[in-house]
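**Q** here you go, sequence then predicted model.
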Amino acid sequence: MNRRAWLVTGLLVVFQIINFADKAVLGLVADPAIRELGLTAGEFGMIGSSFFFLFAISAVVVGFVAARVPTKWLLLSMGVAWAVIQFPMLAGGGAAVLLVTRIMLGAAEGPATPITLQHVHGWFAPAERGLPSSLVAAGSTLGPIIAAPVLAWIIAHPELGWRWAFGFLGVLGLVWSLAWLLVGRDGPFSHTARRRGTAAAHPGLSAHDGGDVPSSASSPETRAGGAGGGTATAAGSPRGTSGSIADRADALGIVPIRRILGTRMFAVAVLAGAGCFWAQGFLTTWSPKYLSSIVAVSPEAIGALSTLPWIVGALALLALGYASRFLMRRGVTVRWALGALFGGTLLVSGVCFLLLPGLQGAAAIAVVTVGAGLAMIYPLAPTAVAFCVSSKQRAAVMATLTGLASLGGVVAPAMVGGLMDAAGYVPAPKGVKESAEMIARLGAGMDTSFWAIGVYLVLVGALSVLLLNPDRTGTRLQERFAFSG
C-alpha cells in the first residue's frame, strides 16, 4: 500500500470536514443569530443562499486554472482563505458582515470538491479511485458530524457564544493549512506528473522501491490496450473499444469542453447534483430550526441530532464507494457501478422527503435523517463524469458541474425561508417563546418545500439510472471529437 497516497487522502478528508463544518455553522447559530441581529426567516434564508452567489463562478474559474497550476497550491490557498474569512464575525460583525463573509466563503469553497477529487485521483490508478474518492467525499458528511456537537457546545457556553463558533473554525483552518504546506504534493497520476512523464516512466514502481506509484498500477497505454481490448489512436484515445471506460480512462484524448458540457449525461449530472445541493442547503441552514421548532427537540440535543443525516450520508458514500470498487474490479461498467447506484440512492431520498410532511417526533427525525442523508452523495456524480474525460480536463469539467449543480444550494435556503414567510411565520423576539400558531405556520412552509424537493429527487434519480452513462458518452466523445494535446 502506498503510504504517501493514503496520507494525502487523509489530509483531504480533514479538508472536506472543515469545508462542510464551515457550511453547517450557519444553521447551528440560526436561532441566536436571527434574534440578536433582528432578522426575518426570509432574510436569514437569503444569507444562507448567499453562500452560493459566487460559488458556481469560482468553481468554474478555478477548475480551468487547475489545468495549469498544481492543485497542491490551489488547496492551500483555499484553506487559508476559509480561515481568514471566519474572523470578522468573531470580532462583532452584524448582519451585513455576515452576508458579505458568507458570499466570500462560498467563493473560496466553490472549487473545493472538484479540486479535492482531482488531487486524490492523481494518487491512484483509474480502477482504484472509487474508494479514495468516496473517503474524501465522506469527509463532507463528517464535517457536520464532528463539528456540530463541538460548535453547539461553544454556542451554548456562557463565556463563548455563537460568534466563537466562527472563530473556532478560523483557527482550525489555519492549523490544516500549515499541515498541508508541510505534507501536501501532487500525485504520480496527476496531469502535472504526466507532463513530467512520471506515471508513464514508472508503471510498476511501488512505494517500497522509493516511488509513489502503486505497484499494481499499469501505465495508461497498457491499460488502454490490454484491459480494454481496443487500440489507441495517435491522440491517445481508444477507438472502437468496448467494455468499461475505467479500463482506458487515463488514455483518453482531449475533447472540446463544449462537447462534454453539451452531452445528455452532463445535463443529467447537473440536474441530479442540484437536488443534492438543495438538501445540503436545507441541512446547513434550516435543519436545526426544523428540529427545535417542529420536532420540539431540546437545545441540548440539537447538536447531536443534527449530525444524524450526515452520518447516514457518510455511511452511504462509503458503502457506495466499496460497492463501485467491487463491481469495477469485476468488469462492471461505470454506468452500473456508479451511475445507477447514484441515481437509485437519490430516488429513495426523494421518496423519504415525500413522506416527511406532517410527521412528528421520532418518525420525523428518522425520515428526515434518511432522506437528507441519502442526498449527500453528490461527489459520486463528478466522479462518474470524470471517467469519460481526459486527465487534463477533469478539474475544469468537474468544477463546471459543481458550479452549475450548486444552484440548488442557492435555491434551498431562500426557498424554505420564503415559504415560511408566505405561510405567515414571524420569528419571536429575543427571549420570547414562539407561539403554537407560529410553529404551525413554520411547519406549513417547510412541508411545502419537502413536497417539491421530493418530487424533484425522484425524477432526477430515475433519469440518472437511465442516462448517467460515462462508458457510452466517453466512447462517443473519443470517436467523434478527440484530438492530441
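**A** Great, that's in hand.

**Q** C-alpha only now, for contacts and for neighbours.
**A** Fine.

**Q** buried stuff in the longest helix anywhere in the chain?
**A** Longest helix of the chain, by residue count under DSSP state H: helix 436-467. Residues of helix 436-467 classed as buried by neighbour count (16 or more other C-alpha atoms under 10 Å): 438-451, 453-454, 456-467.

**Q** same check, this time on stretch 151-163
**A** Applying a neighbour-count criterion of 16+ other C-alpha under 10 Å, one finds Leu151, Ala152, Trp153, Ile154, Ile155, Gly161, Trp162, Arg163 buried in stretch 151-163.

**Q** what's in contact with it?
**A** Applying C-alpha atoms under 8 Å, 6 or more residues apart in numbering, the contact partners of stretch 151-163 are Val25, Leu28, Val29, Pro32, Ala33, Met89, Leu90, Gly92, Trp164, Ala165, Ile302, Gly303.

**Q** likewise stretch 82-101?
**A** With C-alpha under 8 Å, 6+ apart as the contact definition, stretch 82-101 has outside contacts at 37, 47, 50, 104-105, 108-109, 163-167, 169-174.

**Q** which residues in the stretch 251-400 of the chain form helices?
**A** Assigned helices in the stretch 251-400 of the chain, in chain order: 257-261, 264-285, 287-289, 299-306, 308-329, 334, 340-355, 361-374, 380-386, 394-405 (criterion: DSSP state H, counting those that start in this stretch).

**Q** which of those is buried the deepest?
**A** helix 334 (a mean of 30; mean count of other C-alpha atoms under 10 Å).

**Q** report the contact partners of Gln360.
**A** Ile294, Val295 are the contacts of Gln360 under C-alpha under 8 Å, 6+ apart.

**Q** circling back: which strands and helices sit next to the longest helix of the chain?
**A** helix 264-285, helix 340-355, helix 407-422 (3 or more C-alpha pairs under 8 Å, 6 or more residues apart in numbering; DSSP states H and E).

**Q** now render these as JSON lines, adding distance to Val295.
**A** Formatted as JSON lines, those follow (distance: least, C-alpha to C-alpha, whole Å):
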{"stretch": "helix 264-285", "distance to Val295": "15"}
{"stretch": "helix 340-355", "distance to Val295": "15"}
{"stretch": "helix 407-422", "distance to Val295": "16"}
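
**Q** check it against this one:
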Amino acid sequence: MSETTADAPVLTRDEKKTIRIRWFLVGFLILGGVVNYLDRSTLSVANTTIAGEFGLDPFAMGLLLSAFSWPYAIANLPAGYLVDKFGPKKMFAFAAGAWSLVSIVTAAANSFGLLYACRVALGIAESPFFTSALKVNERWFNKSERALPVSLVNTGSQIANAIAPPLLTFLLLTMSWRGMFVIVGAFGIVVALVWLRIYRDPTLKEQALIKGAEAEARVAESVEKVGWAGLLRQANTWFMVLGAFGIFYTVWVYLTWLPSYLQTARGFSLAQSGWLASLPFLCGIVGVIFGGWLSNRLVRRGVATVRARKIPIVGGAILAAAAVLPVAYVDSTPLAVVLLSVGYFASQVPIGCLWTLASDVAPSNQVASLGAIQNFGGFIGAAVAPVVTGAILTSTGGNYTTVFLIGGVLLLVGALSYGLFVKDRSVAAS
C-alpha cells in the first residue's frame, strides 16, 4: 500500500507508525483463530475415546459432532448484526471469554445430553469471531489489499487443524479428554483479556490514509442504508449461502471424521492418526494463503474485484472435487492421503476470498451481517455433514465410499453457485 494518496491528509511520523498496528492486529486474530479452532477440534480428536466411554454408535457420534455447527450457523445471523452494531472489540472479547468457559464446563460432562448441550453452547459462543475479524479487516484495509489479511486470519483455523491432531492427542493421552478441554479453554480466556487491551479502531486520518477515495465512497454509500432484511432480498446473498453450504460441507467431513477414518478405514492407531491427520491441514494453511495472494494479485493486475474473488473460489472448489471424488475408489493408503491432502488444500483456497467477497458486495455498515449470513449457509452444511456421514457409516458398516462421493458433488455445487450466479450488481458495474 502506498503511504500517501492524492487527497489524503498528511500524517506525522508518529501517526504513520500507528497504521502498522493493523498487521499486529492481523497477527493476533490469527492467534485467536488458532485457539478458536482448537476448541472446535477437541471433540473430533476425542471422537473414538468419548464414543467408547459413553457407548455411542457412529450415528449418535455424528449427532454429537454436528451439535456445534447448527447453533453456530443460526447464531451467526444475530452475531453479524451485533458486530456491526457494537464493533469487533467488544464482540470478539465476549466470544473468546464465553467459548473458553464453555470448554472448561464441558470437561465435567458425564452424559451424552450434557455433552450435547455444551457443544450447542460452544457453537453460539464462537459465532461472533470471524465476523469480528472481517469487520477489523474492512476497517483497516482497502479493497485492493484486503483479501490477503482476511486469508491470513483464516489461516489461524488451518494452523489449529494442523496442530490439533498431534497436540490434542498428546493432551488426551497424558491428562484424559477432560483435562484436554480444560487446557484449551484456558487459552481462550487469555486471548480475550489481551484483545481488550490492544484493540482500537482506526482514526479518521488513518482511514483516509488507508482507503483514500474509497473511504469517501463508503461514507456516501452509508447515507442510503440498506435494511438488514434487504440483504435477504438480494440474489447474491442466496447464491453465496448455497455456495458456502457446498464447500463447508466437505470441509467439515474432514474436520469431524478424518481421525476416525484413518483409524477405522485405514487401520492406524490413535497416536498414529494424530500425526497423519495433520498432513491435510498443513496443506490447508498453504491453500488459504494462496487464495488470498492470488485474489490480491488479480485485483492489482486490473481484474474486476468480484471476479478476482471468484476465480480462487471456483477454481479451488473444482480442484478439491477432483481430488476428493477418487478417494472413494482408492485402495492405496499413501495415495488416499495424498488425494485427501490435495483436496483439503484446494478446499481452503476459497475460504479467505469468501469472507472478502462479502466485504466487497455489502454496504460498509453491513459487512459483518452479509459475512454472517454467508457463514450461516456454510455452517448449515457443516451441521449436516457429520450427521449424514454418521448415518452412512452406520448403514454401510463403516464404508466411506458414499461419504466422499457426496462431498465431491457438493464441492461442484459450490463452484457453480459462486461462478455462475454471484455477480457484481453495483451501479458502478452496470
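**A** Good, I have the coordinates. Given the structure is predicted, the values throughout are model-derived calculations rather than measurements.

**Q** name the nearest of the buried residues of stretch 151-163 of the first structure relative to Arg472 of the first structure.
**A** Distance to Arg472 of the first structure across those (C-alpha to C-alpha) is lowest for Leu151, with 45.6 Å.

**Q** the closest one falls within a helix, correct?
**A** Yes: counting by DSSP: H, G, I helix; E, B strand; the rest coil, Leu151 of the first structure falls inside a helix.

**Q** so what does it match up with in the second structure?
**A** Using TM-score structural alignment, the partner of Leu151 of the first structure in the second structure is Leu168.

**Q** just Cys352 of the first structure next, same as before
**A** Aligning on TM-score structural alignment places Cys352 of the first structure opposite Ala323 in the second structure.

**Q** now swap in Trp278 of the first structure and tell me
**A** Looks like Trp278 of the first structure aligns to Tyr249 there (TM-score structural alignment).

**Q** residues contacting the nearest residue to that match once chain neighbours are set aside?
**A** Distances taken as C-alpha to C-alpha, 6 or more residues apart in numbering put Gly381 closest to Tyr249 of the second structure, at 4.3 Å, once the chain neighbours are dropped. Contacts for Gly381 of the second structure (C-alpha under 8 Å, 6+ apart) come out as Ala244, Phe245, Gly246, Ile247, Phe248, Tyr249.

**Q** from what I see, the fourth one and Leu411 are in contact.
**A** Yes: with contact taken as C-alpha atoms under 8 Å, Ile247 of the second structure and Leu411 are classed as touching, separated by 5.1 Å.

**Q** mutual contacts of these two, please.
**A** By the contact definition C-alpha under 8 Å, 6+ apart, Ile247 of the second structure and Leu411 are jointly contacted by Ala317.

**Q** okay, and stretch 111-128 of the first structure goes to which residues in the second structure?
**A** By TM-score structural alignment, stretch 111-128 of the first structure lines up with residues 128-145 in the second structure.

**Q** quick one: distance of the matching stretch to the chain centre.
**A** Its chain's average C-alpha position is 14 Å from that of stretch 128-145 of the second structure, according to C-alpha atoms, centre = their mean, to the nearest Å.

**Q** got it, and stretch 54-66 of the second structure?
**A** Distance, centroid of stretch 54-66 of the second structure to centroid of chain: 23 Å (C-alpha atoms, centre = their mean).

**Q** which residue numbers in the first structure does it align to?
**A** Stretch 54-66 of the second structure maps onto residues 37-49 of the first structure, going by TM-score structural alignment.

**Q** what's in contact with that stretch?
**A** With C-alpha under 8 Å, 6+ apart, stretch 37-49 of the first structure has contacts from 26, 30, 34, 94-95, 98-99, 102, 281, 285, 409-418, 420-421, 425-427, 429.

**Q** closest to Ser219 of the first structure out of the contacts of stretch 151-163 of the first structure?
**A** Val25 (43.8 Å).

**Q** give the aligned equivalent of that closest one in the second structure.
**A** By TM-score structural alignment, Val25 of the first structure lines up with Thr42.

**Q** can you pull the contacts of that match?
**A** Here Thr42 of the second structure is in contact with Ala164, Leu168, Met180, Phe181 (C-alpha under 8 Å, 6+ apart).

**Q** measure stretch 224-242 of the second structure end to end?
**A** End-to-end span of stretch 224-242 of the second structure (C-alpha to C-alpha, to the nearest Å): 28 Å.

**Q** from Val338 of the second structure, how far off is the match of Cys352 of the first structure?
**A** Separation of Ala323 of the second structure from Val338 of the second structure (C-alpha to C-alpha): 9 Å.

**Q** what's the burial count for the nearest residue to Thr400 of the first structure once chain neighbours are set aside?
**A** When the adjacent residues along the chain are set aside, Thr400 of the first structure lies closest to Val60, with 4.7 Å between them (C-alpha to C-alpha, 6+ apart). Other residues near Val60 of the first structure come to 24 when the count uses other C-alpha atoms under 10 Å.

**Q** please say which position in the second structure Val60 of the first structure maps to.
**A** For Val60 of the first structure, the residue aligned by TM-score structural alignment is Leu77.

**Q** which of the residues in whichever helix or strand its match is part of are buried?
**A** Take DSSP states H and E as the rule and Leu77 of the second structure turns out to sit in helix 69-86. Neighbour counts over helix 69-86 of the second structure (16+ other C-alpha under 10 Å) mark 69-77, 79-84 as buried.

**Q** got the contact list for the aligned partner of Ile453 of the first structure in the second structure?
**A** Counting by TM-score structural alignment, Ile453 of the first structure lines up with Gly407 in the second structure. By C-alpha under 8 Å, 6+ apart, Gly407 of the second structure lies in contact with Gly246, Tyr249, Thr250, Val253, Ala321, Val324, Leu325.

**Q** now distance to Ala372 of the second structure too, for those residues, in a markdown table please.
**A** As requested, those are exported to a markdown table (distance: C-alpha to C-alpha, whole Å):
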| residue | distance to Ala372 of the second structure |
| --- | --- |
| Gly246 | 16 |
| Tyr249 | 17 |
| Thr250 | 19 |
| Val253 | 21 |
| Ala321 | 25 |
| Val324 | 27 |
| Leu325 | 29 |
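
**Q** Ser359 of the second structure: which of those is nearest?
**A** Within the contacts of Gly407 of the second structure, the smallest distance to Ser359 of the second structure is 20.5 Å, found for Gly246 (C-alpha to C-alpha).

**Q** can you name the residues that contact the closest one?
**A** Counted by C-alpha under 8 Å, 6+ apart, Gly246 of the second structure has contacts Gly378, Gly381, Gly407, Leu410, Leu411, Leu412, Val413, Gly414.

**Q** of those, which is the nearest to Tyr37 of the second structure?
**A** Gly378 (15.8 Å).

**Q** nearest residue to the counterpart of the closest one in the first structure other than its sequence neighbours?
**A** Under the alignment (TM-score structural alignment), Gly378 of the second structure pairs with Ala405 of the first structure. Once flanking residues are discounted, Ala405 of the first structure sits nearest to Ala274: 4.2 Å by C-alpha to C-alpha, 6+ apart.
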